[in-house]
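# predicted model follows, preceded by the sequence.
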Amino acid sequence: MSTISWTENDETRSARWYSENAAPPPEQVVVVDDRISAQSAYRMGRAGTGLLYRGDFHNARQLMSALDRRLRRDARGGGGGGGGGDAAALFHSHRAARARRAELLGRLLVVLEPDHSLRLRRAPDVRDACGHAYGPPAADDTGPTCVSLPEVLGVLSAYQWHLKGVDIPALRTSVHPAYGVFSPVRGEYIDLVADAPLPPSAPRPVVFDLGTGTGVLAAVLARRGARHVVATDINPRAVVCARANLRRLGLADRTRVDETDLWPSGRADLVVCNPPWLPARPTSDLELGIYDPGSAMLRRFLDGLTAHLTPVGEGWLILSDLAEHLGLRTRAELLAAVADAGLRVLARYDTSPRHPRAADSSDPLHIARAREVTSLWRLVPDSSPAEI
């Protein structure tokens, strides 16, 4: 594990360095407090210096907001939106700007004590939130940990989502996402799964839910009468989260959650997969629910589907077409991947996004988002009858 060092009150101090997105620790760290100006902080951060905050928590948040405003202003002045009429170029320019923003804001640092407390004036009690994100403090741990202020704020926000839950109308209750697990706030894809007809030859199907996340689709299908649901995820946090949600919903007796890389053993009457919808490389584990480099998970689902279906089975691919509007993948490429896997489309059901960003005209990707459609593709082996 990396460490980070600084000088404070003429004494050299150090702490473990932790970053959820695996950002390296800054080589130089200086202690700052409420007296630092946004201009000085911006200049030092741009030079790569870490700013260890020792003042008031709310002032630290205000400083972060001021740095963010300067970043956005400089991006506008320097043509940071870029890309012209090329949607793919605009997407990559937008991601690069977000990466620069994360890098600079991530240089505003705080120290967590061994019990996960934050010793800044007017700081909230972050111990439960940090315990939820990082695990409980070790009993024999006596050293502090240095993290970025944006990470602490993200941990607090994720913990509030976890406590409050996300309302799922199809379940008439909430599911509770965990830190580092994709939150099902985009309900349109859940409604597609709740409404699509089950395989007529298997009205009480055995179901595989690949990449289950919070377990929400497994829960919807179990509530719809599935005989048994096997949910999988490669993320240990997601496995724990899904098990907890399914247990809370009273569905543990009809579901199983495996920590595995996509496929469980055996065959199912229905295989459901909602892969990340953008074929680009994630910059952290927190982005794994959005970005799928080279459409790898999508292709593995398609290529492995026939071998994991019963003779009457079908696969449901839930996929946004945002990648098509951004010029990252064409519809022809998607259909070719389906055909190359020996599959054909039995039916398709579409819905439009309802999330706020679809109507946010200030979003650089607004044109693509406004055209986005999420679809449920019913797929069967090419040798299957025209209707099952």
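Happy to help now that I have it.

# could you use CA atoms for every contact and neighbour count after this?
Noted.

# hey, which strand is longest across the protein?
If you go by DSSP state E, the chain has its longest strand at strand 309-320.

# ok now that one, how far from the chain's centre?
Centre-to-centre, strand 309-320 and its host chain are 24 Å apart (Cα atoms, centre = their mean, to the nearest Å).

# comparison target below:
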Amino acid sequence: MNLINWYEKNKTQAADWQSEAGNPPPKAVVIADDTTKADEAYRLACEGTALLYRGDFQNAKQLLQAITRRVDRKPVKPAATMLEAFHQHRARQIGRANITNKVLIELKYGQCDLPRAPDVKAAVQGALIVDEKTEKLPARLVLSLRELLGMVGAHEWRKKGVPIDALNTNIHAHYGVYSPVRGEYLELIDQAPLNNPQVAWDIGTGTGVIAATLVTRGVKQVIATDNSPRALACAAENVQRLNMHSNIQVLQSDLFPEGQADLIVCNPPWLPAKANAPIEHAVYDPESKMLKGFLNGVKAHLNPGGEAWLVMSDLAEHIGLRAPNDLQSWFAEAGLNVVEQLQVAPKHAKATDQSDPLYAARVKEVTSLYRLICN
């Protein structure tokens, strides 16, 4: 980890620095407490100065909320096109994070010793420690309060889980692993015709929910791949909890494992744009790298008579990030034909939120499952 330095108690202090987005530690750090005014904190944060909080934890949260409200008051420029609206929205998200992440908290062995602070150690450990046998929390760790609250929220969701109708049980997402809250794509996985595949692959498995759904539908052997250590640990834990360890093998791979399969399923990120944090790689696929990698490689890994299932939203087309005919062109270039296209409308909250800057695109969005075969 990088070190963050600041001046306190008449000497220079140092601690390990944590940033999920990979941001460097702030160069300018001042001490803040319960007497710090919101306007002054906002001014400092806008100038790039971070505030290491030494007062009451609940007051630190209130200060963060006050800074966030001031950020959100900035007027939004009218956008001429949906693509312009998207780029403005992303720029606003980045700017908002840059400012609100300036309120910092210090942890000692994963615990916060500020008055009225909750017990955050389990949440921090769950977020930062993938291999509990070899990794330990540092003695002194500084991170943004916003990130710490995200860890706490993710920990609660991890314990609670997300109900999955196809499994008749819950899937539990780890911190940094995209939760299957958009259940409509799982409806497609559960409904698509199966031609009695003996071996199936789930590419980019994440929580392992697609692999588990395939087993529930009768597939005897599934290989689930991912290149994220967090996702691999998460999928393995869900597989164990579901008692599917004899049916599902979790493997680390950028895309495909070795060999061939009867069915290969992939639900890649839907938007070809830059990801600004690791969790965003589940949504943003720069230059459609994963999508193209899957399409161009799947033919070599399908058994004769096998199928590939691609689950893909058309939100990128409605925004203007991808041309309407791009996907069909890429199918043809990869030597793949569409046997069937199953569709479902999104049911998540943003699809009906007219205040969302991308509402005009979201209201038209459709998620499809393309059944593909080799030509």
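Ah, there it is. None of the values given here were measured: they were computed from a predicted structure.

# just to revisit the earlier point, mean deviation (superposed) between the longest strand of the first structure and the second structure, please.
Compared with the second structure after fitting, strand 309-320 of the first structure deviates on average by 0.5 Å (mean Cα distance after the TM-score superposition for the first structure).

# quick one: the residue nearest the centre of the second structure from residue 154 of the second structure, how far?
For the second structure, the residue nearest the mean C-alpha position is residue 279 (2.9 Å; Cα atoms, centre = their mean). Applying Cα to Cα, to the nearest Å, the value for residue 279 of the second structure to residue 154 of the second structure is 12 Å.

# max-length helix in the second structure?
For the second structure, the longest helix by residue count, based on DSSP state H, is helix 82-100.

# one step back: buried ones in the longest strand of the first structure?
309, 312, 313, 314, 315, 316, 317, 318, 319, 320 (16 or more other Cα atoms under 10 Å).

# same question for stretch 251-265 of the second structure.
251, 252, 253, 255, 256, 257, 260, 261, 262, 263, 264, 265.

# filter those residues down to just the ones in strands.
Checking these against DSSP E, those in strands are 251, 252, 261, 262, 263, 264, 265.

# surely the last one is in contact with residue 203?
Right, residue 265 of the second structure. Yes - using Cα atoms under 8 Å, residue 265 of the second structure is in contact with residue 203, at 6.1 Å.

# and the strands in the stretch 151-300 of the second structure, which stretches?
Applying DSSP state E, counting those that start in this stretch to the stretch 151-300 of the second structure gives strands spanning 162-164, 169-171, 199-203, 221-226, 248-252, 261-266.

# if you count contacts, what does the last one end up packed against?
Here strand 261-266 of the second structure touches strand 199-203, strand 302-313, going by 3 or more Cα pairs under 8 Å, 6 or more residues apart in numbering; DSSP states H and E.

# who wins for proximity to residue 366 of the second structure among those strands?
strand 302-313 (5.8 Å; Cα to Cα).

# what range in the first structure does the closest one sit on?
Mapped onto the first structure using TM-score structural alignment, strand 302-313 of the second structure spans residues 309-320.

# so who does the residue nearest to the centre of the second structure touch?
Contacts for residue 279 of the second structure (Cα atoms under 8 Å, 6 or more residues apart in numbering) come out as 176, 177, 178.

# which position in the first structure pairs with the second one?
With the correspondence set by TM-score structural alignment, residue 177 of the second structure lines up against residue 181 in the first structure.

# ok, that match - contacts?
213, 214, 237, 238, 241, 286, 289.

# so which of those residues wins on neighbours?
residue 213 (30 neighbours; other Cα atoms under 10 Å).

# turn the strands of the stretch 151-300 of the second structure into CSV, including distance to residue 188 of the second structure.
Below are these laid out as CSV (distance: least, Cα to Cα, whole Å):
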stretch, distance to residue 188 of the second structure
strand 162-164, 13
strand 169-171, 17
strand 199-203, 15
strand 221-226, 18
strand 248-252, 20
strand 261-266, 12
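
# nearest to residue 356 of the second structure, of the ones you listed?
Once the strands of the stretch 151-300 of the second structure are compared by Cα to Cα, strand 162-164 is nearest, at 24.2 Å.

# nearest residue to residue 370 of the first structure in space, please, no chain neighbours.
Closest residue to residue 370 of the first structure apart from its sequence neighbours, by Cα to Cα, 6 or more residues apart in numbering: residue 358 at 5.1 Å.

# do the same with residue 271 of the second structure
Closest to residue 271 of the second structure by Cα to Cα, 6+ apart is residue 284, at 4.8 Å.

# quick check: the one you found vs residue 278 of the second structure, distance?
Applying Cα to Cα to residue 284 of the second structure and residue 278 of the second structure gives a distance of 10 Å.

# contacting residues for the aligned partner of residue 288 of the first structure in the second structure?
The equivalent of residue 288 of the first structure in the second structure is residue 281 (alignment by TM-score structural alignment). Counting by Cα under 8 Å, 6+ apart, residue 281 of the second structure touches 269, 275.

# now do 6 Å
The neighbourhood of residue 281 of the second structure, defined by Cα atoms under 6 Å, 6 or more residues apart in numbering, consists of residue 275.

# run a quick neighbour tally on residue 333 of the first structure.
11.

# map it across to the second structure for me.
In the second structure, residue 333 of the first structure lands on residue 326 (TM-score structural alignment).

# likewise residue 100 of the first structure?
Checking TM-score structural alignment: residue 100 of the first structure goes with residue 95.

# how close does its match sit to residue 224 of the second structure?
Taken as Cα to Cα, the span from residue 95 of the second structure to residue 224 of the second structure is 36 Å.

# same deal with residue 137 of the second structure?
For residue 137 of the second structure, the distance to residue 224 of the second structure equals 29 Å [Cα to Cα].
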